[in-house]
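In: sharing a sequence plus its predicted fold:
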Amino acid sequence: MRWLTTVSLAFGALARLTDAASCTGVWAVSPNCTSNEVAYKRDFFYIGGEYVYNASLSGSIFSDQLYVEKLTPQTGVNRTNPIVFISAGVPSGAVWLNTPDNRRGWASYFLDHGYQVYILDITSVGRSAQPQFSVFPMKIGSTDNITRNDYTAPELIDPYPQSQNHTQWPGTGVRGDPYFDAFMAAMIPLTSNATRLELTMRKNGCQLLEMIGSSFVVSHSAGSTYATLLSDECPSLVKASVNIEPGNTPFQSLVGNSTVPAVGRTSARPYGLTTTEIGYVPALNSSSDLETVTVGEDTAGNRSCIMQTEPAHQLPNIAKVPYVAFTGAASPHITYDHCLINYLKQAGVDPEWIKLGDLGILGNGHFMYLEKNSDEIAAVVLDWMESR
């Protein structure tokens, strides 16, 4: 038995040495492994927040501040408008730096094209402050099952027909694969108080834009909620709202299910696109003033939508900002992003919807900017931004 244990340990050590030699997954942390990021200068700042007195501490702490990294290309900036990257919060803003299989991330891609880049950790996540002394409980970022089924390998459970076309995630997409494990390790908790999170992101985000000037706001998933708030609060400072699979589906959150499509539907965002109030016209007394109707047959491959009843309240501030959404051909979002696009149109916004499949870019899931063809997708985003 002792001999078997020794052999097992030896094989385990050999496997670890093999991984280290190949710089696979987290083993790329080794000083012997070369980074794929481009050369840049880095500064960090804390934006917004306020002093809050706490009697039990007999003093004040600084609360609700937003962590911001400023990345400047080593070769210099040659673009007029910076880029502000906002993640969903799970993972933190670090997700824009490099991919789980250690390729360069979108931050490097756009730095290489001469952009000044700012990366945020949304309030309550990563290096940003916890709101109000963390009195609100934290919620999970993701479980291994959620990550596998929704992001890295939906094809294994076939929750919607398009999932069978998912091919772009590096590795197997399941627990035990070094790239999956590296991605899963980046999933961190965030506050359960969506109202507080939105209020601080709106205030701090606009303060950042006031300091750096009109910027492209590039957001992913739930991060699009905060881009929406910035477009509503300070539209003149948002050059364009660039949304990678926006996660603020009007009034609901959806998860596909191939046998019972209505399963996986939960109420969310009482103001349609947000949890907190945004600038509808005519003005609302409360979210209950938004009367809604469910539209369309609900199937696994094409989900039904919740729309306003007519005449619809309009969103004039958000309509001032150019808006684009990008959706992967094999992502669950291909089954329901039409709900957001149609809702924006109903509210007077003129959104563009770029479905990667229509461009011949196939196989992408929800985290397309981490997948094997991430640079190809970044080039499409860059072309759209340059057209602005």
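Out: Yep, it's here.

In: please make it C-alpha for all contacts and neighbour counts, starting now.
Out: Fine.

In: for the lengthiest helix in the chain, the distance to its chain's centre please.
Out: Taking DSSP state H as the criterion, the chain has its longest helix at helix 2-22. Relative to its parent chain, helix 2-22 has a centroid offset of 37 Å by C-alpha atoms, centre = their mean, to the nearest Å.

In: another structure for you, compare them:
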Amino acid sequence: MLRSLLATTCLAHEEGLEQPRRDYFYVGGKYVNITIENATSQVKVGQIYVERLTPPVVFQDYPIVFIAGAGQTGTNFLETPDNRPGWASFFLDHGYVVYLSDQASRGRSPWNPSIGTLVVSGTAQVEEIFTAVSRHDLWPQAKLHTQWPGTGLVGDPNFDAFYASQVQFIAENDISEDQNTDAYTALLDKIGAAHIITHSQAGAYGWRIGDARPELVRSIVALEPAGPPFEGKPPFLGNRTWGITNLEITYDPPAGPNATLLTSVRVPPKDSNHTDCVLQQEPAKKLKNLIDIPVLLMTGEASYHARYDYCVVEFLRQAGVQVEFADLGQEGIHGNGHMLFMEKNNLEIAERVRKWLAKL
């Protein structure tokens, strides 16, 4: 898994300097009593596996914490399915300490059978929404997808390598939000202030982590975060009671028990290629603990998120959050799907993130 980190493509390694240091630890979780074969046992649940990669020379003030999306692990950011350097190598080369992790109850983070229902994505779904979306044309932008390496179909070595990395995940988002908010908050308590880069499902965790520890979240880079506000859209349905999260997040004035005071209004789509948006009814409540955290929200041109991520941006701005929208197609970076950080132009996109971080 560390092939990219040790590759000669990395500048520091080409010069024969010391290689990145790797260590790991577990953080978070809690002890609970469960019944196994008619006997009560104490076990720990909700802890996460964290891998710390430290470059030979650290010249950035804050590390980067990566949190992968549904069905994924921290390996997403080590390298690409076709064995090119991933974002971990890129940001190590730019002097950042990098933290890779597996979400709670996933991958190397233990799952207890008493908590949640495990599901897995089949090959057809992965092809349709991640790797071969232009062949299926399920949304208007799908035909623009050109950046996945290879055909994106079963039997292609790049697809097979990617699909081999897919893991089971808890179906109930409420459980995942709860466990992961607690675990990643504990991580920040341990390591101090950091930039957080979230992807997809983990986007909701980023908002709640920032809400819980605004003083420790230096910035949030939200790669196609869970959305749109309040409601799901195909291929993933389900409501978000608190707007951009399933579970409670702090509003000012307060949103009330179960967000009963968070009123919404439906806004027509901006054109036929986009969905309508459900936003707050004005005057909008503010996400008071996120207001001072810089946010970069990034969307691929051909992704299913291209239809509605603008709604998330509007919701955040309405709630007082300082968010920059990197709509990659509009910026001249074309052809990306949902897994943009491992597609053919992944380092071009990483450079877009690096430049934004450098301005903070």
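Out: Yep, that arrived. In this text the structure is predicted, and so the values were computed from the model without any measurement.

In: which position in the first structure pairs with G150 of the second structure?
Out: Structural correspondence for G150 of the second structure with respect to the first structure (TM-score structural alignment): G171.

In: shouldn't that match be within a strand?
Out: No. G171 of the first structure: not assigned to a strand; according to DSSP: H, G, I helix; E, B strand; the rest coil it is coil.

In: that one reaches F180, doesn't it?
Out: Yes. Using C-alpha atoms under 8 Å, G171 of the first structure makes contact with F180 at a distance of 7.5 Å.

In: just give me the match in the second structure for I157 of the first structure.
Out: Checking TM-score structural alignment: I157 of the first structure goes with H136.

In: correction: Y271 of the first structure
Out: Using TM-score structural alignment, the partner of Y271 of the first structure in the second structure is W242.

In: who's in contact with its match?
Out: W242 of the second structure makes contacts with F230, E248, I249, N258, A259, L262, as judged by C-alpha atoms under 8 Å, 6 or more residues apart in numbering.

In: residues touching the first one, list them.
Out: Contacts for F230 of the second structure (C-alpha under 8 Å, 6+ apart) come out as N239, R240, T241, W242, G243, I244, V278, L279.

In: which of those does the first structure keep?
Out: Compared against the first structure with both residues aligned by TM-score structural alignment, their matches' C-alpha atoms under 8 Å, the contacts of F230 of the second structure retain N239, R240, T241, W242, G243, I244, V278.

In: if you look at the residues you listed, which of them are in strands?
Out: V278 (DSSP state E).

In: show me just the buried residues among the kept ones among the contacts of F230 of the second structure.
Out: Neighbour-count burial (16 or more other C-alpha atoms under 10 Å) applied to those gives N239, R240, T241, W242, G243, I244, V278.

In: so who does the match of I157 of the first structure touch?
Out: E128, A142.

In: check D252 of the second structure too.
Out: K285, K286, L287, K288.

In: and the aligned residue in the second structure for F367 of the first structure, how close does it get to E177 of the second structure?
Out: Mapped onto the second structure by TM-score structural alignment, F367 of the first structure lines up with M339. Between M339 of the second structure and E177 of the second structure the computed distance is 21 Å (C-alpha to C-alpha, to the nearest Å).

In: these two: which is more packed in?
Out: Each of M339 of the second structure and E177 has its neighbours counted (other C-alpha atoms under 10 Å); E177 has more, 25 against 21.

In: what about the closest residue to that one other than its chain neighbours, neighbour count?
Out: Sequence neighbours aside, Y205 is the residue nearest to E177 of the second structure in space, at 6.0 Å (criterion: C-alpha to C-alpha, 6 or more residues apart in numbering). Y205 of the second structure sits with 29 neighbouring residues when counted by other C-alpha under 10 Å.

In: quick one: the most centrally placed residue in the first structure and R16 of the first structure, what's the gap?
Out: In the first structure, the centroid-proximal residue (C-alpha atoms, centre = their mean) is H220; its distance is 2.7 Å. For H220 of the first structure, the distance to R16 of the first structure equals 34 Å [C-alpha to C-alpha].

In: would you map the helices across the stretch 201-350 of the first structure?
Out: Secondary structure of the stretch 201-350 of the first structure (DSSP state H, counting those that start in this stretch): helices at 223-233, 316-319, 337-346.

In: list the buried residues of whatever helix or strand comes next after the last one.
Out: Yep, that's helix 337-346 of the first structure we're talking about. Following helix 337-346 of the first structure in sequence order, the next helix or strand is strand 352-355 (DSSP states H and E). For strand 352-355 of the first structure, the neighbour count (16+ other C-alpha under 10 Å) marks W353, I354, K355 as buried.

In: matching residues in the second structure for strand 352-355 of the first structure?
Out: Aligned by TM-score structural alignment, strand 352-355 of the first structure falls on residues 324-327 of the second structure.

In: compared with the first structure, how much does that stretch deviate?
Out: Stretch 324-327 of the second structure differs from its equivalent in the first structure by a mean of 0.8 Å after superposition (mean C-alpha distance after the TM-score superposition for the first structure).

In: number of nearby residues for P332 of the first structure?
Out: By other C-alpha under 10 Å, the residues close to P332 of the first structure number 29.

In: wait, I meant G360 of the first structure
Out: The number of residues packed near G360 of the first structure is 9, by other C-alpha under 10 Å.

In: from G176 of the first structure, how far out is it?
Out: 32 Å.

In: which one in the first structure is aligned with E301 of the second structure?
Out: Alignment note (TM-score structural alignment): E301 of the second structure maps to A329 of the first structure.

In: hmm, Q164 and its match touching each other?
Out: No. Contact criterion C-alpha under 8 Å: A329 of the first structure and Q164 do not qualify, at 10.3 Å.
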